[in-house]
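> for reference, the sequence and a predicted model appear below.
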Amino acid sequence: MIKRFLGHFRSIKYKFLFANLALLVILCSSIIYLWNVRTAQDTRISVGEYINEMLKITNDNLEVSLKDIYGLVNIAASDSDIVQILSKPSTISDAEYVQDDRKMRKYIAGLFTYKHYLNDITIAGNERNMYSLGHSVSFDFLTGQPWYGKLWNQEGATVLIPPHYNSDNPVTSSSQDDKVISIAKPVYGDNQAVGFVLADVRTQLLTDIFSSNLKGQVKMLVADTKTGNLIFKPQLAGLDQMASDSNAFAPIIQRIRNQEGSFYTRLGKVDYLIVYRYSPLTEWMMVALVPKSHLLEQFHQTRNLTLLISILFCGAAAIVSILVSSFLTKSILRLNRAINKVDGEHLHLQIQIKSNDEIGQLYRQFNQMVHRMKELMESTKRTEQEKRKAEIRALQAQINPHFLYNSLNTIKFLSVYQGADNIRKVTESLSKLMHIAMKDHSFITVAEELDYLQCYMNIQEFKYSNKFTYSVSVEDEMMICILPKLLLQPLLENALLHGIGPMKGQGMITLKGYRDGDLLIFRLQDNGVGMTQDAIDKIKSQKGENAGLGIRNVSSRIEMTFGHEYGVSVVSEPRLYTIVEVTLPAIERGEEDQYV
């Protein structure tokens, strides 16, 4: 199973498919991860900013409501009639007290207009001069409260009293709704305190304000920054028991350093986002608690939906990749199977691809290569057959030179026996020529080449009936150098046939050889009919007649053996002379292997 899988992975189709899927999975995973991190951060920031704005609105609403009460208290504390009434001693008559009480009740009732959360207003100077609308607490109860001492230590400032039970009998007021927030201010007359004004506001004000702006899972916590006590506690499932204990929220209050901000914390077994804001008027810290699960609920739903869509998209992309890879690699696989069937016996592709893309080009190029291979193999086969035939003919032809060589020796023996020196000389020279030609060596020494030329000239002297003279002048140091066999003979033959032969009179041929550094230079000169420059150019361009065959043959052999820097040069003057100069590298026996 594993081997089969690995075999598939070696296929270009599956490599293409796996590469696409891997790239797709990495891309989708990276995008989802970055989106998850960034969205979570943005969600926290957005929710924090939203809740902070709601806290600001809530605080503004609370301060507006409390400032109304502050205004009422300040008006009452500065009213001259109230100052006059509170300045009276406690020994006033009952009639005067009833008259003042009626007047004060009417005044207090006027302050209640459009103040829905105002529970009661108490104006008191002493135990007898105490006026309110239905307030049942005693003067001694009020003066015994902790806030009463602060009232006179604030030098006439208004005092905000956190939620408390304003009753002589707190047992009968056990409900949270029975608590009130009080605002008190001393009353001064003739630069001395004559009493105070106390306004009670129902804590329902806090509940209504906080509940109207922050709904759902978001709950409020309000703490007094001076005492650390909770002013308003959240009613949240799982936090009710903790909410009954102010110390449970102490870590939250301790982490607050600025006037506004947010952070994550854990209460009980639940993680919360804490958003807080400070109120300068009340000196309270308003804290909003948002469960993290609720905070990211919409985000998690979106994330899960995104994951589902990504999985479906990856599945669809996998199907598309399979189809596309199958389509793109179909021709490649067909070509691969066809190529695997090509061998020495089947030199043709059994498929046909008509596409104009790279695969079609590869098919056509490979098809052309196969055709060339087929033609080359057929050509090689024919060459081998011709080579075998040539070898057979060569073996057969070897008999003739040996037979001719033996026959010449017989003629030489008979000429000596009969005293025919001319026949002996020609036969002996021809026998030497054949002996040199029958040697297997491609290179011979300069001395051997000169002997060969001498034998050739001995035969030609009888042919031309002493029509020319022949002289050789070659430096001795050149004799041990080597050169290709029978290289100079065609030039000498060309001089006799086309230079000396057509002329009238005695001809002269000279061969000179000398060494110039690493070069061997042979200069063959005759006084024959010569050539024009056009004839020389035709010989060099290989367009000449038979007169140039020997020169071109020697020049080609030299260039093929030693390179283009060596060769033959011709200088001639019509009816005067022709000079053929041969340039060769100076090499000795043993160095010829690099040129063979």
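Here it is on my side, so go on.
> only C-alpha atoms from now on, for both contacts and neighbour counts.
Noted.
> how about the strands of the stretch 301-450 of the chain, start to end?
With DSSP state E, counting those that start in this stretch as the definition, the stretch 301-450 of the chain shows strands at residue ranges 443-445.
> my error: substitute the stretch 1-150 of the chain in the last question.
Going by DSSP E, counting those that start in this stretch, the stretch 1-150 of the chain shows strands at 118-124, 130-131.
> please name every helix or strand in contact with the first one.
This points to strand 118-124. With contacts taken as 3 or more CA pairs under 8 Å, 6 or more residues apart in numbering; DSSP states H and E, strand 118-124 sits against strand 130-131, strand 192-202.
> in a markdown table: the strands of the stretch 1-150 of the chain, plus mean neighbour count and distance to residue 181.
Formatted as a markdown table, those follow (neighbours: other CA atoms under 10 Å; distance: least, CA to CA, whole Å):
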| stretch | mean neighbour count | distance to residue 181 |
| --- | --- | --- |
| strand 118-124 | 22 | 9 |
| strand 130-131 | 20 | 19 |
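> what about those, which gets the closest to residue 339?
Of all the strands of the stretch 1-150 of the chain, it is strand 118-124 that lies closest to residue 339, at 99.7 Å by CA to CA.
> any idea of the angle the closest one forms with strand 192-202?
Interaxial angle, strand 118-124 versus strand 192-202 (axes from the mean of the first three to the mean of the last three CA atoms, to 10 degrees): 170 degrees.
> roughly how far out does strand 118-124 sit from the chain middle?
When distances are taken as CA atoms, centre = their mean, to the nearest Å, strand 118-124 is centred 78 Å away from the chain's centroid.
> try it against this one:
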Amino acid sequence: MQRSFKAKVIVSFFTIVNLALLGMGTLYYYKTSGDIERNTIDSLEQLVDRSVTILDNHMDNIRNEAWSYFSDKDFQVFVSNMSSAYPEKNSYYKNRLETSQRKFNAIGMIGVYDLYGNELASGQRSMLNAAEDNHRTKNQKKTLIEMALQKDGYPQWLVTHATAINSGNLNNTISFVQALKKISTYSQKMVGVIQIEFNASLLNQSIQDLNSGAGKDFVIVDRQGKIVFAENEDEIGKEIGDEPWYRSLTLTGKIGYRKSTIQGERYVTLYRKFQLNDWMLVGKIPLDNVLGGVKQARKFTLVIGVITLFIAMILAYFIAGSMTKSIRKLREHMKQVELGNFKVTVPVRSYDEIGSLGMSFNRMTRQIDYLVEKEYEARLLKKEAEIVALQSQINPHFLYNALGTIDALASIEGQEQISRISQSLGSMFRYSIKGGQVATLSEEVQQVKLYLSIQQIRYEDRVTYQIEIEPGLEEQLLPKLVLQPIVENAIKHGIEQIRDGGCVTIQARSIPDGRMAIRVHDNGAGCDERRLGEIRNMLNNTGFASRMADEDRSSIGLDNVNRRIRLYYGEQAELTFDSSKGTGTEVTLLLPITHAGRDSDA
């Protein structure tokens, strides 16, 4: 099925826009997805870094507070004699512990134990009765004392349990544990252990904040990959050091991330090392969660693309309509030309290629209309010529015999001038009616000589003539009877108007543009500017209507010659007319030089 030009423009425009949008949309999507992924991971890194920094600050405060007790000699003495200490001392240090706990919200409880299991504690632990204490914390307290003594006073963070005040349930937490020594000049004797628990609810909330959102899983691990603290207490103590996603972490810097695949699902794994110990916060997040903004960007890109395509189609329709409107108009006018109407004109509203096509079409129709009119005029002239020829051929022997009789009688009576006139008229008559519409230049000149011989008899000494023909031009062909009407016009309107000294000059020369110039000059009366303008306008208007309107004018001979050479040679032929009052007139014929044979049937 053949498509219209408008449809092709729409399809081309839509294809180009579609490809451009597809390319731009793809680039935008990948650029946006990359930016969103990087920004999201950067935000997660910042969140992890901020969370660990806060925990580090809390842990540093706890360590500093423990050091204040570790370096207090009076407190060392108190712990070494805790079992026999005065009640006032117990009350004093208990208040001090309570004060330390209230000073930092990160402290959940401070407990001090001697080597015999005696205890002085603040906060939650102080509110438990002896039965609960023995039941829940005996083993933990024993373990803390053993581990602290093994470190010989070196501080450490351990996983512990804290008792909630409201529910009495055990909560997972971490504790700063350090052995207390009684330091003297000669010895450093172990006297007990101090434990400062990290506020369990605060620690748990920090991990919960990191895990907010589907699929997130952050935990605190030690250097061997053992989970120290997690939101899900079942994970505490679990070894993850051998898991692929954990091993994929390079752990070379303070903080970092890496993409990994776990059971066919892509994850982003992050880590941030603690400053005060060898612990590390690690976590994994499904990549789809990270790229949630990318999905929104993809949807947004698709929506914008569809809207843009819809707008592009509408614009393509109107642009194609605007572009093809002129072509449709041109096509409609072409159909009128096909029907024979050559006077149509396409309105040109632009100067682009389509406008240029319209102007060319207008020039073509004007030229065709001109040629049709010329052809019509030529056919009419041919009809007229045929009629005249037929009329002129009526009984030619009678005219010949009549002129012969006049010539014979003139000879008998001794009238030589009448005899010469009869002979010249007979020759002119035979030339005009013999076959063919073209003649050689020499034949035309001979016809002019016969005419001028008759005029010399008529005007006696008032008329003379000169004829100059360039050698080689004698056999050039031209339409028959083009010189005689011009010479006749020179005699009638030029020489006849002066008393004596009239001269007609005929010259034929070749010119550089490949034409020959035939000039007929007379030194007669000439004409004024007004009359000169009228004649030139007549010669420039070769239409058939103008000819009919000017048939009764004295310059019909010039008009006839002008139209015949134009019909014969086309635009290559010219007839110019120059004249001035009192100096004479010059008529010039510019005709192509031809070397074709005579066409007697033309």
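Yep, it's here. Worth saying up front: this structure is predicted, and the values here are computed from it rather than measured.
> what value does the TM-score take for this pair?
Once superposed, the chains reach a TM-score of 0.65 (TM-score structural alignment, normalised by the length of the first structure), with 527 aligned residues with a CA RMSD of 5.9 Å.
> mind putting the strands of the stretch 1-150 of the first structure into TSV with distance to residue 33 of the first structure?
Converted to TSV, the strands of the stretch 1-150 of the first structure look like this (distance: least, CA to CA, whole Å):
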stretch	distance to residue 33 of the first structure
strand 118-124	55
strand 130-131	69
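> for residue 475 of the first structure, which of these is the nearest?
Closest of the strands of the stretch 1-150 of the first structure to residue 475 of the first structure is strand 118-124, at 144.8 Å (criterion: CA to CA).
> could the helices and strands packed on strand 118-124 of the first structure be laid out in JSON lines, adding distance to residue 560 of the first structure?
Listed next are these as JSON lines, based on distance: least, CA to CA, whole Å:
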{"stretch": "strand 130-131", "distance to residue 560 of the first structure": "140"}
{"stretch": "strand 192-202", "distance to residue 560 of the first structure": "123"}
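> quick one, which of these is nearest to residue 185 of the first structure?
Closest of these to residue 185 of the first structure is strand 192-202, at 5.4 Å (criterion: CA to CA).
> quick one: average offset of the closest one versus the second structure, please.
Compared with the second structure after fitting, strand 192-202 of the first structure deviates on average by 3.6 Å (mean CA distance after the TM-score superposition for the first structure).
> next SSE downstream of that strand?
helix 204-213 (DSSP states H and E).
> for residue 49 of the second structure, which non-adjacent residue is closest in space?
Nearest residue to residue 49 of the second structure, sequence neighbours excluded (CA to CA, 6 or more residues apart in numbering): residue 272, at 6.4 Å.
> is that neighbour in a helix, a strand, or coil?
Secondary structure state of residue 272 of the second structure, per DSSP: H, G, I helix; E, B strand; the rest coil, is strand.
> residues touching it, list them.
Applying CA atoms under 8 Å, 6 or more residues apart in numbering to residue 272 of the second structure gives the contacts 48-49, 52, 254-256, 280-282.
> how about 6 Å then?
Shown in contact with residue 272 of the second structure (CA atoms under 6 Å, 6 or more residues apart in numbering): 254-255, 280-281.
> residue 29 of the second structure: which of these is nearest?
So of the contacts of residue 272 of the second structure, ranked by how close each gets to residue 29 of the second structure (CA to CA), first place is residue 255, at 28.7 Å.
> ignoring the adjacent residues along the chain, who's closest to the closest one?
Sequence neighbours aside, residue 272 is the residue nearest to residue 255 of the second structure in space, at 4.4 Å (criterion: CA to CA, 6+ apart).
> quick check: residue 469 of the second structure vs residue 558 of the second structure, distance?
As judged by CA to CA, to the nearest Å, residue 469 of the second structure and residue 558 of the second structure stand 22 Å apart.
> got it, and residue 187 of the second structure?
Counting by CA to CA, the gap from residue 187 of the second structure to residue 558 of the second structure is 151 Å.
> neighbour count: those two, which is higher?
Here residue 187 of the second structure and residue 558 are compared on neighbour count by other CA atoms under 10 Å; more neighbours surround residue 558, at 23 against 9.
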